[in-house]
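Novice: Give me a 3D structure for the following:
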Amino acid sequence: TLHGHTGPGPSAHGDAAVRRWFTGNQPVGGLAEPLYELFRDSEVTRLAVIDELVGTFFDGLDHTPLLADVGLAGIETPGVTGPTAAEPEPWLITAAEYERGCRLIEQREAEAGRDRVRRTTLSPRRSLTARRLVLGRSEGRCENPRCTGQPADVTDRRHPILEVDHVVELADGGRDHPSQMVALCPNCHAVKTRGSTRETLRGILLRVAAERHAGVPAVGDGSGGAPGGRR
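Specialist: Coordinates of the predicted model:
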């Protein structure tokens, strides 16, 4: 949207003519208002856009340093310093946001088609959106039902000490989707990765991930809450 500009806009093609147009007109522009409001209000949508940009322009490259430079590498919500009276647990998400994020992930999977297998095998790319959904679903607790850790402990920013992980690695054919991902405390993550009981634990975690993913209630079902941290 070009606010305050009533004349014809420039062609989307070319370079010099477009530059001259913008230099001469200096338009005030931005997203259309409905899109702006969606990006402002939905963290899941913002992360899905980042995933799309990274997948489009950095395919096959390690984008981790770039995301770290702009504060988007971790699972903690950028800009959130801790709970407030209005938002006591800002890392939780609603059922509607969980469903929105899953739809965006599944749409991207469908568009990628068979090429997804080649990309995830040669250069696995992990979705920020999927990681955020799993973290919110976890209620801040390790999703291993056998966990014996310290589930009540948190970081200095009052966020849960959890690592979001794929039960089946992408390189082994797993999906970058919450139905095959879990939030684990560091100890359970280590057991799942290199413990002597890792194969048994992976089977348990696959079941848990599927059950917790399927536990999202329909939006507006009147339940007032949901298993897995969705309000």
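Novice: contacts, neighbours, all on C-alpha from now
Specialist: OK.
Novice: is it fair to say residue 164 lies in a strand?
Specialist: Yes - the assignment for residue 164 by DSSP: H, G, I helix; E, B strand; the rest coil puts it in a strand.
Novice: tell me the secondary structure for the closest residue to it other than its chain neighbours?
Specialist: Nearest residue to residue 164, sequence neighbours excluded (C-alpha to C-alpha, 6 or more residues apart in numbering): residue 183, at 4.4 Å. At residue 183 the chain is in strand, as set by three-state DSSP.
Novice: How about the contacts made by residue 183?
Specialist: Residues near residue 183 by C-alpha atoms under 8 Å, 6 or more residues apart in numbering: 134-135, 138, 141-143, 162-165.
Novice: Report the two of these separated the most.
Specialist: With C-alpha to C-alpha as the measure, no two of the contacts of residue 183 lie farther apart than 141 and 165, at 13.8 Å.
Novice: what sits in contact with each of the two?
Specialist: Common contacts of residue 141 and residue 165 (C-alpha under 8 Å, 6+ apart): 183-184.
Novice: Which one's more surrounded, these two?
Specialist: Legend: neighbour count by other C-alpha atoms under 10 Å for residue 141 and residue 165, higher for residue 141 (24 against 20).
Novice: Hmm, the more buried one is touching residue 160, no?
Specialist: Yes - using C-alpha atoms under 8 Å, residue 141 is in contact with residue 160, at 7.3 Å.
Novice: anything in contact with each of the two?
Specialist: residue 152.
Novice: now what about stretch 136-153, what contacts it?
Specialist: Residues outside stretch 136-153 that contact it (C-alpha under 8 Å, 6+ apart) are 91-93, 98, 159-162, 182-185, 187-188, 204-205, 208, 212, 227-230.
Novice: Among those, which ones are in strands?
Specialist: With DSSP state E as the criterion, strands contain 182-184 from among the contacts of stretch 136-153.
Novice: compare with the first, here's sequence two:
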Amino acid sequence: MWTLEGHVGEVPTAHGDSALRNWFAEQRPVGGLAEPFHDLLHRSGHSRVSVIEALLTTYFAGLDPVPLLEDTGLYDEGVADDAAGSRAQETVVDAAGSRVHEPVADSAVTAAAQYEKWCRLLDDRAETGEVRRRTGRRNDPVRSAVARRAVLARSRGACENPACGGRPADVTDAGEPILEVDHIMDLAKGGPDHPSRMAALCPNCHAVKTRGRSRETLRATLLEAALAAHLRMRGAADG
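Specialist: I've put the predicted structure just below:
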């Protein structure tokens, strides 16, 4: 991103021939983000992915963005994560009597709004189809990262298996619930990379779904539960 002091008129896309290089030499753009925007992109996974999408669709149309994203460390499933400590926290006393800091749980309304914004970002990405169309790649870590954040927002920290026998009472070092976001129909076998076909599972339920004898029965249950939760959350956001 550049700042063009005193420039009036069109700004060219970020690819081209010697004419483009001459344009940059004449305009002498100043690189870098203003501090507030830099901080926002550092803290907010949603803002980070939104900017990536805007830049790719506006200035890199028709090009394969993967090498650029890989070089900048943005082509992985952590790209949509918020920076540590970004969420509001509260101090609680754990079972051992120690004071610990845990993220404040989102309300149902907040969770629905969070889910909706992540799903809209997925919808926009599906409409452009940029990575798959330009590279032929089925797996897209950026899309998977967005879908994962959507599912975690929807779960509100609880296992989404309706028959869950109880998730661990412990949390991660960051105070987050110990949950695995699972593609109910395996992504490697052509399963959809979409929250309506994904579920947040505690370690026990994830193990059953992955290698338990009842995994196919659980898979069917999770497909129904995930779709119902998806429709409910998007309906709540619309309402």
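Novice: Would you list the buried entries among the contacts of residue 183 of the first structure?
Specialist: 134-135, 138, 141-143, 162-165 (16 or more other C-alpha atoms under 10 Å).
Novice: how about a markdown table for those residues, with distance to residue 22 of the first structure added?
Specialist: Listed next are those as a markdown table, based on distance: C-alpha to C-alpha, whole Å:
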| residue | distance to residue 22 of the first structure |
| --- | --- |
| 134 | 43 |
| 135 | 43 |
| 138 | 47 |
| 141 | 51 |
| 142 | 52 |
| 143 | 52 |
| 162 | 47 |
| 163 | 45 |
| 164 | 44 |
| 165 | 45 |
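Novice: Which member of those residues is positioned nearest residue 12 of the first structure?
Specialist: residue 134 (39.0 Å).
Novice: Give the aligned equivalent of that closest one in the second structure.
Specialist: Using TM-score structural alignment as the criterion, residue 134 of the first structure maps onto residue 151 of the second structure.
Novice: ok, its match touching residue 198?
Specialist: Yes - counting by C-alpha under 8 Å, residue 151 of the second structure does reach residue 198; the two are 7.0 Å apart.
Novice: Need the overlap of contacts for these two.
Specialist: Common neighbours of residue 151 of the second structure and residue 198 are listed as residue 181 (criterion: C-alpha under 8 Å, 6+ apart).
Novice: For the contacts of stretch 136-153 of the first structure, I'd like a selection string for PyMOL - just the buried members, please.
Specialist: In PyMOL syntax, the buried subset of the contacts of stretch 136-153 of the first structure is picked out as below (16+ other C-alpha under 10 Å):
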select buried, resi 91+92+93+98+159+160+161+162+182+183+184+185+187+188+205+208+212+227+228+229+230
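Novice: Among the contacts of stretch 136-153 of the first structure, which ones are in helices?
Specialist: 98, 187-188, 204-205, 208, 212 (DSSP state H).
Novice: what's the farthest-apart pair in the residues you listed?
Specialist: Using C-alpha to C-alpha, these span at most 26.4 Å, a distance reached by 98 and 187.
Novice: where's residue 202 of the second structure relative to residue 210 of the second structure, distance?
Specialist: Between residue 202 of the second structure and residue 210 of the second structure the computed distance is 12 Å (C-alpha to C-alpha, to the nearest Å).
Novice: ok, now residue 193 of the second structure?
Specialist: 17 Å.
Novice: Check residue 176 of the second structure too.
Specialist: Applying C-alpha to C-alpha to residue 176 of the second structure and residue 210 of the second structure gives a distance of 22 Å.
Novice: go on, residue 3 of the second structure?
Specialist: For residue 3 of the second structure relative to residue 210 of the second structure (C-alpha to C-alpha), the value is 50 Å.
Novice: Looking at those two, which one has more neighbours?
Specialist: Each of residue 3 of the second structure and residue 210 has its neighbours counted (other C-alpha under 10 Å); residue 210 has more, 17 against 14.
Novice: The host helix or strand of that one vs the first structure, average distance?
Specialist: Per DSSP states H and E: residue 210 of the second structure is located in helix 203-211. Helix 203-211 of the second structure, aligned to the first structure and superposed, deviates on average by 1.5 Å (mean C-alpha distance after the TM-score superposition for the first structure).
Novice: on contacts alone, who are the packing partners of that helix?
Specialist: strand 180-183, helix 215-238 (3 or more C-alpha pairs under 8 Å, 6 or more residues apart in numbering; DSSP states H and E).
Novice: most tightly surrounded among the ones you listed?
Specialist: The highest average neighbour count among those, using mean count of other C-alpha atoms under 10 Å, belongs to strand 180-183 at a mean of 20.
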